[in-house]
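Engineer: kindly return the folded structure for what I paste below:
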Amino acid sequence: MSAVIDVTGLGVRFKRNRGARRSFKDLFGGRQRRARPDDFWPLRNVTFRVEPGESIGVVGRNGQGKSTLLKLVAGVLLPDEGSVRVTEGVAPLIEITGGFVDDLTVRDNVYLTAGLHGMTKSQIDRRFDEIIDFAEIGDFVDTPYKHLSSGMKVRIAFSVIAQLEEPVLLVDEVLAVGDRGFREKCYAKIEELLAGGRTLFFVSHNEKDLRRFCSRGLYLDKGGLVLDGPIDAVLDLYNQDYGS
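Structural biologist: You can find the predicted model right below:
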């Protein structure tokens, strides 16, 4: 079976202290500041494959490259070493309120955002009521987006992305936002999508969610892939290393 995500020798390099200025003392104080490398590698030498229909959870401490990996898979970032090959379309639940325009109404934002993700106007027309009903903001359809609460913004954004028919779901902590009732609604929607054969690539710190949705895990630490295995084994090792 052909992998939907094929990552080989992946590395990405960022600049440290970009834009930092030397102080007056550094320049004229008579001492030379010790040189420090400007580059650091949040990920390096990472290799794995994801088969169609798999549910993968990505775990690790903050700053260990989890969200960076997700953005590389999504195509938002490009690698400096190795390769990322994604053979199917992706539905990115990553910073999902990005791209919404404050001064446009909710209605206009739905058409704009869904269109940017590849849905046609006729598809959006057919699903518009379902998107609004799922988000539970029917009274605010013609309200400027900027007047919505943060929770309402997440609800409408999730509702739009959940309508995409792309085979691969990329999810980054988005389920941590919103009230408990809506989170459960999102969980049920994700389970429905997974039952339909979707592939899930899920970054989270929530162990309960990881065990609920994922059968396999990737444990990232110090820029490398420590363990690729069953989600229970991955979480057990992570908890052993850093505590539950």
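Engineer: okay, CA-based contacts and neighbour counts for the rest of this
Structural biologist: OK.
Engineer: gap between stretch 198-211 and the chain center?
Structural biologist: In terms of Cα atoms, centre = their mean, to the nearest Å, the gap separating the centre of stretch 198-211 from the centre of its chain is 11 Å.
Engineer: second chain to compare with the first, below:
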Amino acid sequence: MSNKIALTCNHVSIDYRDISHMSLAKSIRRGGVPRSTIVRAVNDVSFEVKQGEIVGIVGRNGSGKTTLLRSIAGIFQPDEGNIDTHGNRVSLMAIGIGFNGNNTGRENILKSGMLLGCSYDYVKERMDEIIEFSELGDFIDRPVRTYSSGMYSKLSFSVTAILDTDIMLVDEVLSVGDEHFRQKSFAKMEELMCSDRTVLIVSHATNTLDKFCDRVLWINDGQFMKIGPTSEVLEEYNLSQQL
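Structural biologist: Sure thing, here's the model as predicted:
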């Protein structure tokens, strides 16, 4: 692991508008413009990740883990604070994001790779390796909207793991798919641990984080709780879930 900083989150806060409490009928009575409530999903979170480090992120459902990851990926900007990836290319591996459902798996590999900053020729060169790793067979030439969640996760993992981005963000994808592919994914993650790839993993499977991560970040209701050695943070987090 290098001492070079790959990612900096500096006092990051992220809001979203919640209109879930507003019924359609009530909205229509008010002229079709529902009133929304501003909810702070992530509140004043700061941390740094070194190049080559693997960091897990834990927290209860709704604690802001996925929101933070998507902001690091550049899908949306923080409302306060800033995120600096120090010129590194970032890829996000998550169910339901990143692919065009009307395009085939093969077409999505090419487009995703180019969006990650890879050249057309480089993606074409790695295409067969990605397809073979995904185990999708003939489905690779069918629209992604016809894929199951397991097939989607296989394609997502294969693209992100094999194309050489500097920072890889993993959002629960390792827990999806058949047992054979999960073991294959774990083996690939172990390979990445020996490289300079920086990885952030969101997962409720603390045994997975314990296996792969150098450190763990704990977020609770959008608040920074702690970041530190994996075993230490997971022990405190697991104890908190029993209260």
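Engineer: tell me how far the residue in structure 2 sticking out farthest from the centre lies from I38 of structure 2.
Structural biologist: Within structure 2, the residue lying farthest from the chain centre (Cα atoms, centre = their mean) is R29, at 39.2 Å. Distance of R29 of structure 2 to I38 of structure 2, computed by Cα to Cα, to the nearest Å: 22 Å.
Engineer: before we move on, what about D44 of structure 2?
Structural biologist: As judged by Cα to Cα, D44 of structure 2 and I38 of structure 2 stand 16 Å apart.
Engineer: over to E135 of structure 2?
Structural biologist: The gap separating E135 of structure 2 from I38 of structure 2 is 43 Å, by Cα to Cα.
Engineer: out of those two, which sits in the busier spot?
Structural biologist: Neighbours of E135 of structure 2 and I38, each counted by other Cα atoms under 10 Å, are more numerous for E135; the result is 15 against 11.
Engineer: show me the contacts for the more buried one.
Structural biologist: Shown in contact with E135 of structure 2 (Cα atoms under 8 Å, 6 or more residues apart in numbering): K154.
Engineer: what's it aligned with over in structure 1?
Structural biologist: Applying TM-score structural alignment, one finds that E135 of structure 2 aligns to E136 in structure 1.
Engineer: now do that match against F182 of structure 1, distance only.
Structural biologist: Using Cα to Cα, E136 of structure 1 is found at 9 Å from F182 of structure 1.
Engineer: got any residues that touch both of these two?
Structural biologist: Between them, E136 of structure 1 and F182 share these contacting residues under Cα under 8 Å, 6+ apart: R155.
Engineer: surely D15 of structure 2 is in contact with A41?
Structural biologist: Yes: with contact defined as Cα atoms under 8 Å, D15 of structure 2 reaches A41; the gap is 5.5 Å.
Engineer: which one of the two is surrounded by more residues?
Structural biologist: The residue with more neighbours, out of D15 of structure 2 and A41, is A41; 20 against 17, by other Cα under 10 Å.
Engineer: surely that one is within a strand?
Structural biologist: Yes: under DSSP: H, G, I helix; E, B strand; the rest coil, A41 of structure 2 falls within a strand.
Engineer: contacts only, for it.
Structural biologist: Counted by Cα under 8 Å, 6+ apart, A41 of structure 2 has contacts 13-16, 62-64, 67, 221-222.
Engineer: 10 Å - rerun?
Structural biologist: Taking Cα atoms under 10 Å, 6 or more residues apart in numbering, we find A41 of structure 2 in contact with 13-17, 62-68, 221-223.
Engineer: what's the answer for G9 of structure 1, then?
Structural biologist: By Cα under 10 Å, 6+ apart, G9 of structure 1 lies in contact with 43-48, 79, 81-84.
Engineer: that one pairs with which position in structure 2?
Structural biologist: Aligned partner of G9 of structure 1 by TM-score structural alignment: H11.
Engineer: not counting residues beside it along the chain, what's closest to that match?
Structural biologist: Leaving aside its chain neighbours, H11 of structure 2 sits nearest to D44 (4.3 Å; criterion: Cα to Cα, 6 or more residues apart in numbering).
Engineer: surely that neighbour is in contact with G222?
Structural biologist: Yes: here D44 of structure 2 reaches G222: they are 8.3 Å apart, a contact under Cα atoms under 10 Å.
Engineer: could you name every residue contacting both of these two?
Structural biologist: 13-14.
Engineer: who's more crowded, those two?
Structural biologist: Counted by other Cα under 10 Å, D44 of structure 2 and G222 do not tie: G222 has more neighbours, with 23 against 16.
Engineer: in contact with L174 of structure 2, which residues?
Structural biologist: 93-94, 153-154, 157, 181-183, 185-186, 189, 201-203, 205, 208.
Engineer: quick check: it is in a helix.
Structural biologist: Yes: L174 of structure 2 forms part of a helix when assessed by three-state DSSP.
Engineer: what does it correspond to in structure 1?
Structural biologist: Counting by TM-score structural alignment, L174 of structure 2 corresponds to L175 in structure 1.
Engineer: separation between its match and E184 of structure 1?
Structural biologist: 9 Å.
Engineer: cool, S150 of structure 1 as well?
Structural biologist: 18 Å.
Engineer: quick revisit: which among the contacts of G9 of structure 1 end up buried?
Structural biologist: Buried members of the contacts of G9 of structure 1, counted by 16 or more other Cα atoms under 10 Å: 43-44, 46-47, 79, 81-84.
Engineer: looking at those, which one is closest to I5 of structure 1?
Structural biologist: The shortest approach to I5 of structure 1 among the buried ones among the contacts of G9 of structure 1 belongs to V84, at 7.2 Å (Cα to Cα).
Engineer: which positions in stretch 119-127 of structure 1 come out as buried?
Structural biologist: Neighbour-count burial for stretch 119-127 of structure 1 [16+ other Cα under 10 Å]: 119, 124.
Engineer: which stretch of structure 2 lines up against that stretch?
Structural biologist: The aligned range for stretch 119-127 of structure 1 in structure 2 is 118-126, by TM-score structural alignment.
Engineer: so T160 of structure 2 touches S134, yeah?
Structural biologist: No: look at T160 of structure 2 against S134 with Cα under 10 Å: they stay out of range, at 11.1 Å.
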